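> below is the structure, and that's it, no one-letter string:
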């Protein structure tokens, strides 16, 4: 008991009486065979089938986690673990806890997170549903690599090892199945040393259906990726809409455009200006969401240029907004002069007048929004700065 514990093997558990015993026995065998000073912890999430007694009988420590959820169970287990390193895995006998030497070796080499890769290690027949194997897992893992510049090929492998302190420092927030994704995403955002090792996946030994739900959990994964990457959800689409909208609006404000016999005029101008509105809203929401996420610890500071709070000051924002408002007023005055010239009667050439009215309204609204958002942005900045 006086020896420092090097490794904790952690298993979340919710009514796993059918398979828990063999998992704990394999984990204990691994510690003995490789002469590792370690412990086996079962993070129990409220089992009612006697899983706790099975774990204790086989020499494991049971940690009762009252907060429901896969992530809550793992987080509670990580906090209670005494090992320098932790290897976590599902307690359904789908992973071989007697073959963890590659994880331990990589952790000893200095890696912060060691992910299992089931596509390299092998997937036995009936171990993974067809949609998960060929569509869901590869597709969502690709999105994860694209959004977060990660090298992880198997985002969803439940068997992984990590330094306990490194994971605690990431301040993981989620309590559900997103916990495993958050660990990989934040490891990349925090620039931790991450690697993968081949891992074999076996059919689980339970007679009941798994907790995983294909479409529900697939959507939750995609939603998580989008929420944790406001750049892809808001900034890139918003900037694209804003750029296209500005280019089209400038061209159509000057003259109508005819392409292949099709005339693009004030009606197209109206829609191009709406693209400016939508794009501007997306971009501002990106900055608000990013500042909030950094302030609340959901994202690390390096994932968002907080220095923009020093560049984009309240005074500069108000000045830029007033320039746009004045520009809109100037165009409105020109339009008013046309109306006066027509003795305040009907404007007989709507194509000409709307070519002034639409840009005037657009500039005025964007200007007012910049002024208002500058005040709100400064409030967020006050709470973010030391």
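Perfect, I can see it now. It should be emphasised that the depicted structure is a prediction, and the values quoted were computed from it without experimental measurement.

> C-alpha only now, for contacts and for neighbours.
Will do.

> which residue, other than its chain neighbours, is closest to residue 25?
residue 58 (6.7 Å; CA to CA, 6 or more residues apart in numbering).

> what of residue 182?
Nearest to residue 182 is residue 172, by CA to CA, 6+ apart, at 6.9 Å.

> measure the one you found to residue 324 for me?
42 Å (CA to CA, to the nearest Å).

> and if you look at residue 337?
For residue 337 relative to residue 324 (CA to CA), the value is 20 Å.

> repeat that for residue 159.
On the measure of CA to CA, residue 159 and residue 324 end up 55 Å apart.

> and for residue 307?
Counting by CA to CA, the separation of residue 307 from residue 324 is 25 Å.

> neighbour count: the two, which is higher?
residue 324 (20 against 11; other CA atoms under 10 Å).

> which residues sit in contact with the more buried one?
Taking CA atoms under 8 Å, 6 or more residues apart in numbering as the contact definition, residue 324 lies against 363-364, 366-367.

> and which of those is nearest to residue 283?
residue 366 (12.4 Å; CA to CA).

> one step back: any chance of the contacts of residue 324 in JSON lines, plus secondary structure and neighbour count?
Shown next, in JSON lines, are the contacts of residue 324 (DSSP: H, G, I helix; E, B strand; the rest coil; neighbours: other CA atoms under 10 Å):
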{"residue": "363", "secondary structure": "helix", "neighbour count": "24"}
{"residue": "364", "secondary structure": "helix", "neighbour count": "22"}
{"residue": "366", "secondary structure": "helix", "neighbour count": "20"}
{"residue": "367", "secondary structure": "helix", "neighbour count": "24"}
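
> format those residues as JSON lines; extra columns: distance to residue 200.
JSON lines is the format used below for these (distance: CA to CA, whole Å):
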{"residue": "363", "distance to residue 200": "59"}
{"residue": "364", "distance to residue 200": "61"}
{"residue": "366", "distance to residue 200": "56"}
{"residue": "367", "distance to residue 200": "58"}
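
> which one of these sits closest to residue 184?
For these, the nearest to residue 184 is residue 366 (38.5 Å; CA to CA).

> hold the first one in mind and look at this next one:
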């Protein structure tokens, strides 16, 4: 396991006064003195409590968890980063489990909350949404990380510098997972405990709006990692619509009595089918380019 002096514990926060002190103290008791809190202009005493526990506190220049994570990664100077939320749902005791794989050749570690999900820690709606998103990720990006929305991550500075993060909200965990797949970062998943959020602490996650943002982020990132799926899904939909409209036009012309022609609908159907086929062709060509690019990058990495 990496030495605790080589690890920066990164905690993005927003109004976590009820829990941040205990979270920081838990890591300090285990020898992690380098704790960095990136606060999103909390209107409670989050920053004061964090400073009183000897944590380094910076106030993020923008808004959103994703933006806080980017600033935290830029400010952390350690070789390794251990990232988690400050709401008390993740246990400092799991730090060793998270960090150990980094000594075994892995560069990114994801904590799987579903390995030990305590009662009341996640609503049925959130659990269902997590299953859908994880399943979609495995289909689109070809890797099963089991819990891509986990807030508990451990990674090397080298892998963080290769990641291109743009999300400002809760989609940052999805981006991290996609970047690991895109750049072939050695990644593993370890079991952790996910505890119930304390009653005094309120969640900043909106399951509907933030869930929709995460799904859109997941789909948009397929454009550069799996373009065949990205363009192919739209192409198949366009072809399906064209065939549906074309079937109606054909039925009205050949089988209906009296016979009716729908010239405009026929044109729409034809254009829709042609557009869909073109998107499929573009997806295949883009996928070939991405595959060649990955092969070239692999060869470059081998020569370094």
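Perfect, I can see it now. What you see is a predicted model, and the numbers here were worked out from it, not measured in a lab.

> trace residue 194 of structure 2 over to structure 1, please.
Correspondence of residue 194 of structure 2 to structure 1, assessed by TM-score structural alignment: residue 201.

> that match and residue 120 touch, don't they?
No - using CA atoms under 8 Å, residue 201 of structure 1 makes no contact with residue 120, being 10.2 Å away.

> which one's more surrounded, these two?
residue 201 (25 against 14).

> which stretches in structure 2 count as strands?
7-13, 35-39, 56-59, 80-83, 108-117, 153-156, 187-194 (DSSP state E).

> what residues of the helix or strand that residue 324 of structure 1 is a member of count as buried?
Following DSSP states H and E, one finds residue 324 of structure 1 within helix 314-341. Across helix 314-341 of structure 1, burial judged by 16 or more other CA atoms under 10 Å covers 314, 317-322, 324-325, 327-329, 331-332, 335.

> and stretch 34-46 of structure 2, by the same measure?
In terms of neighbour count (16+ other CA under 10 Å), stretch 34-46 of structure 2 has its buried residues at 34-41, 46.

> of those residues, just say which sits nearest to residue 273 of structure 2.
Nearest to residue 273 of structure 2 among the buried residues of stretch 34-46 of structure 2, with distances taken as CA to CA, is residue 40, at 47.9 Å.

> relative to residue 286 of structure 1, how far out is the most centrally placed residue in structure 1?
Centroid check for structure 1 by CA atoms, centre = their mean gives residue 228 as the closest residue, at 2.6 Å. Remark: distance between residue 228 of structure 1 and residue 286 of structure 1 (CA to CA) = 11 Å.

> what sits against residue 35 of structure 2?
8-11, 24, 55-56.

> repeat that for 6 Å
By CA atoms under 6 Å, 6 or more residues apart in numbering, the contact set of residue 35 of structure 2 is 8-9, 55.

> could you pull out the helices for the stretch 201-304 of structure 2?
Taking DSSP state H, counting those that start in this stretch as the criterion, the stretch 201-304 of structure 2 carries its helices at 209-225, 227-254, 263-303.

> distance to residue 176 of structure 2 for the ones you listed - can I get that in TSV?
Output for the helices of the stretch 201-304 of structure 2, formatted as TSV (distance: least, CA to CA, whole Å):
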stretch	distance to residue 176 of structure 2
helix 209-225	11
helix 227-254	18
helix 263-303	18
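
> what's the closest of these to residue 139 of structure 2?
Counting by CA to CA, residue 139 of structure 2 lies closest to helix 227-254 out of those; the figure is 9.3 Å.

> what distance separates the closest one from the middle of the whole chain?
With CA atoms, centre = their mean, to the nearest Å as the basis, helix 227-254 of structure 2 stands 32 Å off its chain's centre.

> and the angle from that helix to helix 263-303?
Angle, helix 227-254 of structure 2 to helix 263-303, by axes from the mean of the first three to the mean of the last three CA atoms, to 10 degrees: 160 degrees.

> what residues sit buried inside helix 227-254 of structure 2?
Result for helix 227-254 of structure 2 [16+ other CA under 10 Å]: buried residues 227-236, 238-243, 245-246, 249-250, 252.

> check stretch 156-163 of structure 2 too.
156-157, 159-160, 163.

> give me the stretch of structure 1 that that stretch matches.
So stretch 156-163 of structure 2 is aligned with residues 163-170, judged by TM-score structural alignment.

> going by distance to residue 29 of structure 1, which of the buried residues of helix 314-341 of structure 1 wins?
Each of those was scored against residue 29 of structure 1 by CA to CA, and residue 314 proved nearest at 63.1 Å.

> that closest one touches residue 374, doesn't it?
Yes - using CA atoms under 6 Å, residue 314 of structure 1 is in contact with residue 374, at 5.2 Å.

> how about residues contacting stretch 195-211 of structure 2?
With CA under 6 Å, 6+ apart as the criterion, stretch 195-211 of structure 2 contacts 18, 89, 118, 120-121.

> repeat for stretch 167-181 of structure 1
69-72.

> output those residues as JSON lines; include the columns distance to residue 207 of structure 1.
Converted to JSON lines, those look like this (distance: CA to CA, whole Å):
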{"residue": "69", "distance to residue 207 of structure 1": "21"}
{"residue": "70", "distance to residue 207 of structure 1": "20"}
{"residue": "71", "distance to residue 207 of structure 1": "24"}
{"residue": "72", "distance to residue 207 of structure 1": "25"}
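
> weed out the non-buried ones from these.
69-72.

> tell me which of the residues you listed fall in helices.
Counting by DSSP state H, these place 70-72 in helices.

> for those residues, give me a markdown table that also has distance to residue 113 of structure 1.
Below are those laid out as a markdown table (distance: CA to CA, whole Å):
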| residue | distance to residue 113 of structure 1 |
| --- | --- |
| 70 | 19 |
| 71 | 17 |
| 72 | 19 |
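
> which of those residues lies closest to residue 269 of structure 1?
Closest to residue 269 of structure 1 out of these is residue 71 (49.5 Å), distances taken as CA to CA.

> counterpart of that closest one over in structure 2?
By TM-score structural alignment, residue 71 of structure 1 lines up with residue 66.
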